[in-house]
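Enquirer: Please find the sequence and the predicted model below.
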Amino acid sequence: MSGTKELDAPREIVWDVINDPEQMASLMPGVEEFEVQDDKHWRAKVKVPLGLGGLKMTIDFEKLEERPLEFASLNAKGKGVGALMNMTTSFTLSEDGDKTSMDWSADVKIAGPVGSMGQRVLQPIVNQQVGGVLDALEAKVAEKKAAAQG
């Protein structure tokens, strides 16, 4: 999956939000617990909504690469009952005046019984989750921009 999200804020504000694990955890649906281990590693306990009920998963995040204000990539490995997840995400920021364009990509692999549900079943759920995170990111960036303008 990949896309572009246009954000109505300078690149520094967008970077501050997406490069802060605690702020990003607050944007993810279903986060029940969150812990920063160091500046490149953190862990979240998440309840992923999957139809009836949800899948509880522990996800370990590792920052793979970063070029401040421009690019970052991240790997996430999750384990839950009936599922293993491996996800690599990256984003590139470019500035156009007071606005920022964020090109993003996410490669998500799910194994185990949940993964066997197939792409046809899982893709709409993944799309909904990504859309929710991007909308929450836009709201958080707008909040930070307003606070910066004071």
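Expert: It's in.
Enquirer: rest of the way, CA atoms for contacts and neighbours
Expert: Will do.
Enquirer: isn't P21 right next to W42, touching?
Expert: Yes: using CA atoms under 8 Å, P21 is in contact with W42, at 7.5 Å.
Enquirer: shared neighbours of these two, anything?
Expert: V36 (CA atoms under 8 Å, 6 or more residues apart in numbering).
Enquirer: Strands of the protein, start to end?
Expert: 2-7, 31-38, 41-49, 54-67, 71-80, 83-96, 99-111 (DSSP state E).
Enquirer: Now do the fifth one: which elements does it pack against?
Expert: Strand 71-80 is packed against strand 54-67, strand 83-96, with contacts defined by 3 or more CA pairs under 8 Å, 6 or more residues apart in numbering; DSSP states H and E.
Enquirer: can you put those in CSV and add distance to Q37 and mean neighbour count?
Expert: Shown next, in CSV, are those (distance: least, CA to CA, whole Å; neighbours: other CA atoms under 10 Å):
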stretch, distance to Q37, mean neighbour count
strand 54-67, 10, 17
strand 83-96, 19, 18
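Enquirer: Same list (the ones you listed) but as CSV, adding distance to G131.
Expert: What follows is the helices and strands packed on strand 71-80, written out as CSV (distance: least, CA to CA, whole Å):
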stretch, distance to G131
strand 54-67, 18
strand 83-96, 15
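Enquirer: and W15, which of those is closest to it?
Expert: The closest of these to W15 is strand 83-96. By CA to CA, the value is 8.0 Å.
Enquirer: Check it against this one:
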Amino acid sequence: MQGSRALAITQQQAWDALNNPEVLKTCIPGCDKVESTGPNQYAVGVAVKIGPVAAKFNGKITLSDINPPNSYTITFDGQGGAAGFGKGNSQVSLAPSQEGSGCVLSYTVHASVGGKIAQLGQRLIDGVAKSMAEDFFKRFDDEMQRQHPEAYAAAAKVEAASPPPAAGAKVPVWAWAVGAAVVLAAIWLLAR
């Protein structure tokens, strides 16, 4: 799974939020625990339902190749008892927006799952992962808007002053996301 999202906040604000366990706990669907267990290591707990399989997953996340506030790699490993397991990694990067304000979060996730979850089929798993990622972006956007209202006010002014898109042109998606958070949301989805 891969993607990118435009964010109204600065690159540093996005980096800080993605490295804040409380922000991640608030934004990751079904998450009840994100706790530091050591330098660049976290224990996580997430409740997930994929089709007929519902389970509580516990796992660990390790950050590596850290280049603040630009990028890092997230390695994850989660166990959901009889429901199965998930493991993999994700590369997350933040870059200044080409439009002048805000930043762009890009991510790539590689994951594998086993157990009952793997028997559900890739299409169902991918659909749930995509839905969870979108839910994460919405929650993250709401939280960043609460924490940084000035960034959203400035983005709204820029958007209002921009000419309307040409007929047939795609309107940019403002579905918030943050590197590690996106990865975490995808991880929680795929790690179940």
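Expert: It's in. This structure is a prediction, so every number in the text was calculated from the model and none was measured.
Enquirer: Just give the closest residue to V183 of the second structure, not the sequence neighbours.
Expert: Sequence neighbours aside, S90 is the residue nearest to V183 of the second structure in space, at 6.2 Å (criterion: CA to CA, 6 or more residues apart in numbering).
Enquirer: gap between that neighbour and I50 of the second structure?
Expert: Distance from S90 of the second structure to I50 of the second structure, counting by CA to CA, to the nearest Å: 21 Å.
Enquirer: ok, now K25 of the second structure?
Expert: K25 of the second structure is 20 Å from I50 of the second structure, by CA to CA.
Enquirer: likewise Y152 of the second structure?
Expert: Counting by CA to CA - Y152 of the second structure and I50 of the second structure are separated by 34 Å.
Enquirer: what's the matching range in the first structure for the lengthiest helix in the second structure?
Expert: Among the segments of the second structure that qualify as a helix by DSSP state H, the longest is helix 122-147. Mapping helix 122-147 of the second structure onto the first structure (TM-score structural alignment) gives residues 119-144.
Enquirer: residues of the matching stretch that come out buried?
Expert: For stretch 119-144 of the first structure, a neighbour-count test (16 or more other CA atoms under 10 Å) marks 122, 125-126, 129-130, 133-134, 136-138, 140-142, 144 as buried.
Enquirer: Can you add distance to D60 of the first structure and give the residues you listed back as CSV?
Expert: Formatted as CSV, these follow (distance: CA to CA, whole Å):
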residue, distance to D60 of the first structure
L122, 21
I125, 21
V126, 18
Q129, 18
V130, 18
V133, 18
L134, 21
A136, 21
L137, 21
E138, 24
K140, 23
V141, 25
A142, 28
K144, 27
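Enquirer: picking up where we left off before, just put the strands of the first structure in CSV and tack on distance to W15 of the first structure.
Expert: Below are these laid out as CSV (distance: least, CA to CA, whole Å):
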stretch, distance to W15 of the first structure
strand 2-7, 11
strand 31-38, 18
strand 41-49, 18
strand 54-67, 10
strand 71-80, 9
strand 83-96, 8
strand 99-111, 10
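Enquirer: Give me the contacts around stretch 88-95 of the second structure.
Expert: Contacts to stretch 88-95 of the second structure, defined as CA under 8 Å, 6+ apart, come from residues 11, 14-15, 69-77, 103-112, 179-180, 183, 187.
Enquirer: Mean per-residue distance, the longest helix of the second structure versus the first structure.
Expert: Average distance, helix 122-147 of the second structure versus aligned residues of the first structure after superposition (mean CA distance after the TM-score superposition for the first structure): 1.5 Å.
Enquirer: Can you name every helix or strand that that helix contacts?
Expert: Counting contacts by 3+ CA pairs under 8 Å, 6+ apart, helix 122-147 of the second structure is packed against helix 21-27, strand 41-50, helix 179-190.
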